[in-house]
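What follows is a predicted structure for the sequence shown.
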Amino acid sequence: MNQPQMRRREWMLHCSACVATLAVAGALSGPVAAQGRTEGGAAAARAPRRILVLGDSLSAEYGLARGSGWVALLEARLKAQKLGAEVINASISGDTTSGGRSRLPALLKQHQPTHLIVELGGNDALRGLPLKMTRENLAAMVQAGKAAGAKVMLVGMQIPPNMGASYARDFENSFKTVAQAEKVPLQPFLLAGVADRADAAEWFQGDRIHPLAKAHPVMLDNVWQVLRPML
């Protein structure tokens, strides 16, 4: 096991001690990319581009000053690069894939996005929900986005091994399974480059789960690697 893997494992082991707190608080969290083509050519032709982000606390600026999370930084980067895109952040701390799936139809109707970023699933795992249900919910959200004419990408997550190593591994692979089946791009681990740093403890809030503001540009770069070619 190399050093980044060891540091990531240490971070996830530490996270397992925080699961009870997360369950009570209802706050979660919370690349190699699985490349794929998406549908939605008609939506892509609309102007301006509208990017809908459907996520949990990692995207909802939990514990951060407003405007410092990766979604807000994404909007600023798009403006700086004159890409002409509006960003709608529909993330809610503690949300699950079931919650996102139930909220998505109304959001699609209201905002008519050209692009949809789904960053959900971590709370499912921390609650020990069946992975089959998580995969079905993720697939349903991807399908709904494509049916509405949006280009869709998934953002994956990893979890501490408190539910068992097999569950953690299968959870991580669930995002790849859905992305490959639905032929959409995947960013496998939003916290890559943050959780596996040598000084990772200095990049997280007191709960050791939610990143500090200084980590969010790294998280944005992770998403940007996959999102930019879609634009």
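Done, it's in. Because the structure is predicted, anything quoted here is derived from the model rather than measured.

contacts and neighbour counts: CA atoms only from here.
Fine.

Look up the closest residue to the most centrally placed residue in the chain, ignoring the ones flanking it.
By Cα atoms, centre = their mean, the chain has its centre lying nearest to E119, at 2.5 Å. Excluding the flanking residues, the one nearest E119 by Cα to Cα, 6 or more residues apart in numbering is G55, at 4.3 Å.

Pull up the gap between the one you found and L154, please.
Separation of G55 from L154 (Cα to Cα, to the nearest Å): 10 Å.

Give me the common contacts of those two.
Among the neighbours of G55, those also in contact with L154 (Cα atoms under 8 Å, 6 or more residues apart in numbering) are 118-119.

try this one side by side with the last:
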Amino acid sequence: MPFKAAHGIFIAMVLMVLSVARPAAAEPVALVGFGDSLMAGYQLPAEDAFPVQLEKALREKGAEVAITNAGVSGDTTSGGLARLDWSVPDGTKGVILELGANDALRGIPPEQTEQNLDKMVSGLKSRGIAVLLVGMLAPPNMGGDYGERFNGMYERLAEKHQVPLYPFFLDGVVTHADLQIEDGMHPNSKGVAVMVERMLPVVEQFLKSLGERD
């Protein structure tokens, strides 16, 4: 056999052995941030939206994760329920579910909001998709009775479905004008960074639980 041919065969065999020995790159954990304008990144550059900033923060800490932004500005829980199946593709491991703020702003009965969220959590779990539930607080102008009925539903749902709960999405931002855009309701880029920082430990624990499920 000519030397060049033998050399070529040897190189091919070495490359084949190396390709077998090399471990396959780990597939990133697929998450979906499902919510309203607070998730979508209202009036912010796409790269400053919560799912993008959260993915970056997790990757900086070594987590292999890909987070899809499925936030829709103005969405209510009824709207979320209607689009849930096609907004969360097969292969998704977990959903960060954040909805309810627009229900409160519109004065929708909390019982209806809770029922919609209940159906969403049940639907995701039936597909084998884990849920991290994110809570909101009713505006004070809705009155004490409304606030009590609304604010307590997230904890009830978390207990019912045995899913983790992050109690208040806007924690650390809602009372700080410098972390909000001009409407005084939505976070600016710095505000989103604060939200990510505060929520990061909960999301890391959520990711860990996904690994334990596999």
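Good, I have the coordinates. Keep in mind it's a predicted model, so treat the numbers as computed, not measured.

Spell out which residues sit in contact with the equivalent of the residue nearest to E119 of structure 1 over in structure 2, please.
Correspondence of G55 of structure 1 to structure 2, assessed by TM-score structural alignment: G35. Neighbouring residues of G35 of structure 2 by Cα under 8 Å, 6+ apart: 70-72, 75, 80, 97-99.

What are the buried residues along the lengthiest helix in structure 2?
When structure 2 is parsed with DSSP state H, its longest helix is helix 189-213. The neighbour-count check on helix 189-213 of structure 2 (16 or more other Cα atoms under 10 Å) flags 189, 191-196, 198-200, 203, 206-207, 210 as buried.

now swap in stretch 48-58 of structure 1 and tell me
Buried-residue list, stretch 48-58 of structure 1, by 16+ other Cα under 10 Å: 49-58.

would you list every one of the strands in structure 2?
29-35, 65-71, 94-98, 130-134, 165-166 (DSSP state E).

As JSON lines, those strands with distance to K4 of structure 2 would be great.
What follows is these, written out as JSON lines (distance: least, Cα to Cα, whole Å):
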{"stretch": "strand 29-35", "distance to K4 of structure 2": "45"}
{"stretch": "strand 65-71", "distance to K4 of structure 2": "45"}
{"stretch": "strand 94-98", "distance to K4 of structure 2": "53"}
{"stretch": "strand 130-134", "distance to K4 of structure 2": "56"}
{"stretch": "strand 165-166", "distance to K4 of structure 2": "64"}
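
Of all those, which one comes closest to V52 of structure 2?
Of all the strands of structure 2, strand 65-71 sits nearest to V52 of structure 2, with 7.0 Å by Cα to Cα.

residue range for that closest one in structure 1?
The aligned range for strand 65-71 of structure 2 is 85-91, by TM-score structural alignment.

Would you mind listing the outside residues contacting the matching stretch?
48-57, 59-60, 71, 74-75, 78-79.

ditto for stretch 75-82 of structure 2
35-37, 99-103, 113, 116-117, 119-120.

Distance check, the equivalent of A82 of structure 2 over in structure 1 against A140 of structure 1.
Aligned by TM-score structural alignment, A82 of structure 2 pairs with S102 of structure 1. Distance from S102 of structure 1 to A140 of structure 1, counting by Cα to Cα: 10 Å.

who has more neighbours, the two?
Neighbour totals were compared for S102 of structure 1 and A140, and A140 leads with 18 against 13 (other Cα atoms under 10 Å).

Show me where structure 1 has its helices.
Using DSSP H, the helices of structure 1 run over residues 3-16, 19-25, 41-44, 70-80, 97-111, 122-126, 131-147, 165-182, 216-230.

looking at these, which is buried most?
Compared across those, helix 122-126 shows the largest average neighbour count, a mean of 24 (mean count of other Cα atoms under 10 Å).

In structure 2, point out the residues matching that one.
Going by TM-score structural alignment, helix 122-126 of structure 1 sits over residues 101-105 in structure 2.

average offset between the matching stretch and structure 1?
Its aligned residues in structure 1 lie a mean 0.6 Å from stretch 101-105 of structure 2 after superposition (mean Cα distance after the TM-score superposition for structure 1).

Please work out which residues outside that stretch touch it.
36, 74-77, 109-110, 113, 136-139, 142, 150.

Format those as a markdown table; extra columns: distance to A5 of structure 2.
Shown next, in a markdown table, are the contacts of stretch 101-105 of structure 2 (distance: Cα to Cα, whole Å):
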| residue | distance to A5 of structure 2 |
| --- | --- |
| D36 | 63 |
| G74 | 67 |
| D75 | 65 |
| T76 | 68 |
| T77 | 67 |
| P109 | 78 |
| P110 | 76 |
| T113 | 72 |
| M136 | 69 |
| L137 | 73 |
| A138 | 76 |
| P139 | 77 |
| M142 | 82 |
| F150 | 76 |
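
which one among the residues you listed gets closest to H161 of structure 2?
Of the contacts of stretch 101-105 of structure 2, the one sitting nearest to H161 of structure 2 (Cα to Cα) turns out to be T113, at 16.0 Å.

Please tell me I have it right and the closest one contacts G100.
Yes - if you go by Cα atoms under 8 Å, T113 of structure 2 and G100 touch, sitting 6.7 Å apart.

what about the helices of structure 1, which gets the closest to L190 of structure 1?
helix 216-230 (5.8 Å).
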